[in-house]
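J.: Here's my sequence, what's the structure:
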Amino acid sequence: MSTRSGNITAAVILILLTGVQAQHSVTLSSQSLCAVTGSAVKISCKYTTANSSRVREREWYQLQSSDGEERVLSKDPQYSARVSVRTEQNDCDLTVWDVRLRDSGVYNFRFRTSSSDWISASSGVNLTVTELQVDVDRETAGQRKVKLTCSSTCSFGNNLFYYWFRNGQYTASHEASVVLDSTHSSDEGSYSCRVSDSWHRSPAVCISANSNQKSCWSVTYSPKAICALIGSSVDIRSYYTFPDNQVTKSVWFIKEQAGAEPVDVREDEEYQGRVQYGQSFQNDCSMRITHLRERDAQTYRFRFYTDGGEYTGEPGVTLSVTDLKVTVSDTDSGGKKLSCNSTCTLPNYHTYIWYKNGQPVSDQSLNSTGLYLYVSAVGADRYSCAVAYEKLRSPAVYSPRNTSVVIIPSGEKVEGDSVTLSCISDANPPVLIYSWFNQRAAADAPLTTGQNYTITNISSQHSGLYYCTAHNQLGQQSSTPTRLNVLLADYTAVKYAAFGVTVVLLLIFITICLCMRRRAAASSSRSEEDSRNVTFTEYASVPVYDQVSDLAMTSDPTKTAASDDRDEVQYSSIQFTRSHAQEVPLYSTVHRSGALKQEEEVEYSTVKLSKPRAVQ
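T.: Next comes the predicted model:
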């Protein structure tokens, strides 16, 4: 019984899921497309959801026939800036610009909702990319009259126009075939063609009576001027023609010195690891530069070498590198129109994405026509734009914020001074108008306009609260009121006088302290000097005599010389020691008053007379 009920429940769930799945669908307009290199391909697409279920995720992907691997276009750098998807209502049209040979494959669209897994078309669209070529009619080959035909493996409709180029310059013919006179100088040269929905030209064919003539050498740049975003990648292309020779080398370069070969861009330190050469078809040499910088804005030229000579294409391709910027304008309804702009014209196949406070603007609230975004009011929100797949976002625009008042100079203000009030605000676009007000109890009084408000010869009546208001195209903001205090002149004079007296008294006190300190230091220095003049070493129980006659001695130890014969006598290290043996006392021209005890011995050393006298 339980097994039967379980089977019934599973069957009911399966039926419900099948019903939901059946209501989800993707419809593609065709099963196969053919395009020539450089053209734009559009794949029409519609999808439906069950019960208006909310779509969580959607994407286009390519299934390579060679390896069977899926490549999500929005995540593949090979499709960077070349893919756009229509997102209005249930549309999912895919447009691929500037298709290349490697773009060939099967393309499909899928989405999933909160209640379903991925839903896709039963089979995708098989895209085949081919090249144009110029065919020489075999019946006219080698003849005076030569017929050339622009063709490809794709079958073109009757609504296409053909464009012929001689030596890189456009000629007037719009037909698929042209007839030329190979012997006429006006018809000699290299010929290539393109169709109206592609910028790529076919490889050139040389028409000349002498295949080595210079008229068959050429380099054509398409386009000659390119605008790209900082941080993005850019492809610079050249088409070259030459007589029947073998190409041995080709280079892109910026600088060329007289008498020296040009430096390959790939070998320049500024471009290390950022330059790649590619060849989409015969006689094509494209160069890709990644992670563009402002200093990459240069003129690039192409040179190729053959076993019959070399040729440089002039004047080259001019590359401009820019960033995105949002500009603001008013609408008739009172709202704001935001435009995503750049300093140069970007290719028209770019898809623009708008952001509000750092988050992509949802489809429900988006009222945009690519370059523009319409909003009723900005308020405190921040808006920016970016180019799809490049992830390069413009600086955000917003109304004024962090508005404040700064008083210059700072500190107390006294009657008669001058003061400047400066209004500071962060805004993008920049502030257009600054307005000043004096806050009062009854009503705020408007003062003036301008970022700075200066008051000369201020008085106490100027004391009060001041604030400013900053206005830009998106809104306005007022600062917090700032108080200006103006002091009376009399009060300031008394305050400065009191301060001056205090400073004088402090200086007198410091001077007295310094004098007392110097006297104490001088007294201490003299005491130390006196104590170093004579040093006595005292042993235990040894009498010390601290008075020694400094009179000059005669030959008789008991007599002294006259006062006028007195010389300077210096003594040092006088030491008395006790001796147990009875010895005769030793005297050295020194008189010691009083008798010496027998047990004492007196020893003198280093006695110097400045002027020794002869014995009389």
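J.: drop to CA atoms for contacts and neighbour counts, all remaining ones
T.: Noted.
J.: Which parts of the stretch 301-450 of the chain are strands?
T.: 309-312, 317-322, 324-330, 336-342, 352-356, 359-360, 372-375, 383-387, 392-393, 398-408, 413-414, 419-428, 433-439, 445-449 (DSSP state E, counting those that start in this stretch).
J.: Please identify the buried residues of the fifth one?
T.: Of the residues in strand 352-356, those with enough neighbours to count as buried (16 or more other Cα atoms under 10 Å) are Tyr352, Ile353, Trp354, Tyr355, Lys356.
J.: Give me the angle between that strand and strand 336-342.
T.: With axes from the mean of the first three to the mean of the last three Cα atoms, to 10 degrees defining the directions, strand 352-356 sits at 130 degrees from strand 336-342.
J.: Point me to the helix or strand that includes Ile508.
T.: In this structure, Ile508 is located in helix 489-531 according to DSSP states H and E.
J.: One more, so I can put them side by side:
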Amino acid sequence: MIYRKICNMRNQQDKSVKRLVHISRANVVTEMGAGKTPNFWALTLLILPGVLGGQWAVWYPEKPVCAVRGSTVIIKCTYDYPEGNVQEEMWCLNHMYCTGTEYVCHSENRSIAPQFKDRAQCLSDKQKNCTLKVKNITDTDAGEYRFRFISDKDRWTGQDGVTLIITELRVLMNSSSGNGTIREGDSVNLTCATKGCSLSQSEFIWVKDKERLQETHSTLHFNRVLCRNKGNYSCTFKGGGDQSEEFQLNIQVPSCPPDPEASNSSLIFIIVGTLLAVLVVVLVVLIYFKR
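T.: Reported below is the predicted structural model:
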């Protein structure tokens, strides 16, 4: 997952004088005290690896994170700071600074919002990992999530945050025939996905015609699709959540040959039924002659 670095100075009275060195691919911006002129060698020294020893920063997922109702979502997050020891870590929802509000989770379990009680967990260790886990997702969980931490030296909130979108799963098809008719022998992929954002889950449940398949990846691959592969497909997360609507895979053939497995099942059913009928007849005859 791609992360972006967020080093925006917060509008709080945590520090009276600050210096921020932000380095991007295209430019270097320096903020210094009034009346001072940037010195090239001083700037060079500042950007040497290891000299700063860390900056106040939070790394969130770059793209919005999607979650399906009833599922569990994990939002990856890391952070950094120049010195000191972290004492508290917390996440908030739809609040710019994560102060004076109820929390999604708190390392000291303080002021937890009722809607997140027993559902959200800070998977942090006060060692620059700030991953958040929320289970049994509901529509009210959508919004902007921000992380804040407090050390014995200062405190910091990653203000850009990460967006959580509540969405639905869909089965999407991609085939070698494009959007045309699917024929036997075509290459077909069915993917369990959402539109416009990334999923944190990696294991899925696939269902075809109400029967569970063995595949657990997000995509079903048919290198050469066969007539027996046609049917209604749906998917969901292995950890739970709403199931997608069924997707009907149609394959253009005059008629499908009998499925060997289905034929064997029918044959077994006929044999067992015949044996039971014979057994019933024998029992009736024995009872009749014993009278």
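J.: hmm, back to that, I'd like the strands of the stretch 301-450 of structure 1 laid out as CSV, including distance to Gly464 of structure 1.
T.: Compiled in CSV, these are given as follows (distance: least, Cα to Cα, whole Å):
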stretch, distance to Gly464 of structure 1
strand 309-312, 75
strand 317-322, 49
strand 324-330, 37
strand 336-342, 37
strand 352-356, 40
strand 359-360, 44
strand 372-375, 40
strand 383-387, 38
strand 392-393, 45
strand 398-408, 13
strand 413-414, 12
strand 419-428, 13
strand 433-439, 7
strand 445-449, 12
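J.: which of these sits most buried?
T.: Each of those was assessed for mean neighbour count using mean count of other Cα atoms under 10 Å. The highest is strand 383-387, with a mean of 25.
J.: so what does it touch, helix or strand wise?
T.: strand 324-330, strand 352-356, strand 392-393 (3 or more Cα pairs under 8 Å, 6 or more residues apart in numbering; DSSP states H and E).
J.: Quote the end-to-end distance of stretch 57-77 of structure 2.
T.: One end of stretch 57-77 of structure 2 to the other measures 11 Å (Cα to Cα, to the nearest Å).
J.: Can you mark which positions in it are buried?
T.: Neighbour counts over stretch 57-77 of structure 2 (16+ other Cα under 10 Å) mark 57-61, 63-77 as buried.
J.: Among these, name the ones in strands.
T.: Ala57, Val58, Trp59, Tyr60, Pro61, Val65, Cys66, Ala67, Val68, Val73, Ile74, Ile75 (DSSP state E).
J.: now the second one: how far from Tyr103 of structure 2?
T.: Put plainly, it is Val58 of structure 2. Taking Cα to Cα, one finds Val58 of structure 2 at 18 Å from Tyr103 of structure 2.
J.: do the same with the third one
T.: Between Trp59 of structure 2 and Tyr103 of structure 2 the computed distance is 19 Å (Cα to Cα).
J.: Repeat that for the last one.
T.: With the distance defined as Cα to Cα, Ile75 of structure 2 ends up 16 Å from Tyr103 of structure 2.
J.: what's the answer for the fifth one, then?
T.: Distance, Pro61 of structure 2 to Tyr103 of structure 2, using Cα to Cα: 20 Å.
J.: and if you look at the first one?
T.: The span separating Ala57 of structure 2 from Tyr103 of structure 2 equals 20 Å under the rule Cα to Cα.
J.: do the same with Gly143 of structure 2
T.: 14 Å.
J.: Now for the two: what residues contact both?
T.: Leu93 (Cα atoms under 8 Å, 6 or more residues apart in numbering).
J.: Who has more neighbours out of the two?
T.: Tyr103 (24 against 17; other Cα atoms under 10 Å).
J.: Is that one in contact with Cys92, as I believe?
T.: Yes. Judged on Cα atoms under 8 Å, Tyr103 of structure 2 makes contact with Cys92 at a distance of 4.7 Å.
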